[in-house]
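J.: Next input, structure requested:
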Amino acid sequence: MSALEHFWHSGRLPVSLLFIAFLLTFVITRTITRLIRAGRGPFRNNVRGGVHIHHAVPGLILLLVGAVTSVAVAGHRPGALIAAVLIGVGASLVLDEFALILHLGDVYWTTEGQLSVQVVSLTTAALGLLALGIDPFDDDSTAHLDGNLGILVILPIHIACVLMCVAKGKYSTAAVGAFIVPVGWVGAIRLARPHSRWAAHRYSPAKAACSAKRAADFDTRFGKWGLTIEDLVAGKPSGDAPGAARPTM
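T.: As a prediction, this is how the structure comes out:
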């Protein structure tokens, strides 16, 4: 069986299409929004009746249609492939404005809006792993049983570490750690970012001060690189909320 035939019969085509649709939609969306911001090209803000209709709205519609289609076709093609594309496009449009939904305000071009890019990065990493065929529940061949059981044991720990990085405010570390296991595990062990939910609920004043000092030292050395990449992808923020600190690793 050729590599293409194996890929076709492995069941990975729908999730691969979802991954590609998600990533392409994000790139296209960010390109268009940055052109609108710069006043270039034919694109303009979508305003109807004085209301700015954000792209999360059509994204939510596409996401729901894709989800319903996916359930209705029960995995049969071509419906499953169409559903995968709809879900990928819809999810990308929604998560690109994740920060707006979280803050219930138009923070797209502020530092808080950078959270959307970090969430999209984390989601892209997770979808990429699925598209690569990482499936600990695949028992088609007993020859791979030991390997699958090993992944089955390690994967929950790895997922827990990545989620811990998110809880600790280390969104970039979580995104990289989803692909590179040691990064996620080390990020989960190390101190949380001082403004994270984890630090707010679990750290004593002394430990919070230590966390703030370590974060400041890290940002001084390496933080500018992560922020430069985020600015390149998302566009440089135009304003900060009072007392806001730019999130990095």
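J.: going forward, measure contacts and count neighbours with C-alpha atoms only.
T.: Will do.
J.: Could you list the residues in contact with the host helix or strand of His201?
T.: Taking DSSP states H and E as the criterion, the element that holds His201 is helix 197-202. Residues outside helix 197-202 that contact it (CA atoms under 8 Å, 6 or more residues apart in numbering) are Ala167, Lys168, Gly169, Ala192, Arg193, Pro194, Ala208.
J.: Stretch 54-71 too?
T.: Contacts for stretch 54-71 (CA under 8 Å, 6+ apart): 46, 79-80, 82-97.
J.: could you flag which of those are buried?
T.: Using 16 or more other CA atoms under 10 Å as the burial test, the contacts of stretch 54-71 include 79-80, 82-97 as buried.
J.: can you tell me which of the contacts of helix 197-202 are in helices?
T.: Counting by DSSP state H, these place Ala167, Ala208 in helices.
J.: Looking at the contacts of helix 197-202, which one is closest to His9?
T.: In terms of CA to CA, no member of the contacts of helix 197-202 lies closer to His9 than Ala167, at 37.5 Å.
J.: quick one more, to check against the first:
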Amino acid sequence: MGEWFATEIVAAGKLRLFCFFVFFIGTFVFIRISVRLIRARVRWWPGNVTSGGLHIHHVVFGVVFMCVGGVSGLAVQDVASAAAGLLAGLFGAGTALVLDEFALVVLLDDVYWKEQGRLSVDAVFVAAAMCGLALLGASPLELDDVLNPGPDDDLLSTGQIAFVVGTNLALSVVALGKGKIWTGLIGIYITPLALVGAIRLARPGSPWARRRYKPGSRSLRRAEWREHRIHQPIERFVDGLQNLVAGRPSPKA
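T.: A predicted model of the protein is given here:
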């Protein structure tokens, strides 16, 4: 295990990313356990942090951790040192705390246990997936492949690099515009996935569908059929997974 860590993580220059990922996941799990214990009114758990009757949301601590970890990490020159790893971990912990209240930041409302609060869980899941892909060696927009070609490959010109990166980015943007959030974001790392999302039907209600699918058109009917038969069962499964991990939203009043 130690040899694998030294070879695949430290020597590969992934120590900071690894520490970020581990602290990110660990902090998210901890804070979700904490808020569920608070919600259940468990007596032995400390409860919310307050100051003069004001509830201090954990996004505040997340911002502080990100600032301290990020700025201090820039001052560490040895990226393979323990200090670099710990500061990256602190940044990861802060990121988890911020994204866990992402819905509050976006909506400027305390919707943590409401249906809108699922936006925070979505943000955490997406961030974890993208970080995990980076750890596995995936390169966003194929940047690593075009900027660092293999010994048998030719260097690309600036125009060629711009074309490759621009094409990959455009595919992801189209997939996002078609309402395929996961496909578009993960497609930043896996270009074929972005291509599939870009060429397939848009989801009903997406910006692409609203602008390009006329009411009653064959494309819209097919999109609605796919939404009912494919996407909705997947969303029910994802909702169940989110309830298991993050807790069930409070019922609507």
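J.: Now the helix holding His201 of the first structure on the second structure. Mean distance?
T.: Its aligned residues in the second structure lie a mean 5.0 Å from helix 197-202 of the first structure after superposition (mean CA distance after the TM-score superposition for the first structure).
J.: which of the residues in that helix are buried?
T.: Buried residues in helix 197-202 of the first structure (16+ other CA under 10 Å): Trp198, Ala199.
J.: Same question for stretch 102-121 of the first structure.
T.: Result for stretch 102-121 of the first structure [16+ other CA under 10 Å]: buried residues 107-121.
J.: Point me to the helix or strand that includes Leu93 of the first structure.
T.: helix 79-95.
J.: Now for whichever residue in the first structure pairs up with Pro249 of the second structure: which residues touch it?
T.: When the first structure is aligned by TM-score structural alignment, Pro249 of the second structure is paired with Pro237. Taking CA under 8 Å, 6+ apart, we find Pro237 of the first structure in contact with Trp109, Thr110, Thr111, Gly113, Asp231.
J.: Apart from its chain neighbours, what residue comes closest to the last one?
T.: Right, the one you point to is Asp231 of the first structure. Pro237 (7.3 Å; CA to CA, 6 or more residues apart in numbering).
J.: quick one: secondary structure of the one you found?
T.: coil (DSSP: H, G, I helix; E, B strand; the rest coil).
J.: Next, find the distance separating it from Val107 of the first structure.
T.: Using CA to CA, to the nearest Å, we find Pro237 of the first structure at a distance of 9 Å from Val107 of the first structure.
J.: Overlap in contacts, the two.
T.: Gly113.
J.: tell me which element the counterpart of Trp45 of the second structure in the first structure is part of?
T.: In the first structure, the residue matched to Trp45 of the second structure (TM-score structural alignment) is Pro42. Following DSSP H and E, one finds Pro42 of the first structure outside all helices and strands.
J.: give me the number of residues near Pro42 of the first structure?
T.: Pro42 of the first structure is flanked by 8 other residues according to other CA atoms under 10 Å.
J.: now Ala212 of the first structure
T.: The burial count for Ala212 of the first structure: 18, using other CA under 10 Å.
J.: What helix or strand is it located in?
T.: Here Ala212 of the first structure is assigned to helix 205-218, by DSSP H and E.
J.: Please name the nearest non-neighbouring residue to Gly187 of the first structure.
T.: Of all residues not flanking Gly187 of the first structure in the chain, Cys165 sits nearest, at 5.9 Å (CA to CA, 6+ apart).
J.: now Phe26 of the first structure
T.: Using CA to CA, 6+ apart, the nearest residue to Phe26 of the first structure is Ser92, at 5.7 Å.
J.: What is the aligned counterpart of that neighbour in the second structure?
T.: So Ser92 of the first structure corresponds to Ala96, using TM-score structural alignment.
J.: Could you look up the SS state of the one residue sitting closest to the centre of the second structure?
T.: Residue closest to the mean C-alpha point of the second structure, counted by CA atoms, centre = their mean, is Ala127 at 1.9 Å. Look at Ala127 of the second structure: counting by three-state DSSP, its state is helix.
J.: That one -> the first structure?
T.: Using TM-score structural alignment, Ala127 of the second structure lines up with Thr123 in the first structure.
J.: Spit out the contact partners of Tyr213 of the second structure.
T.: Ser219, Leu220.
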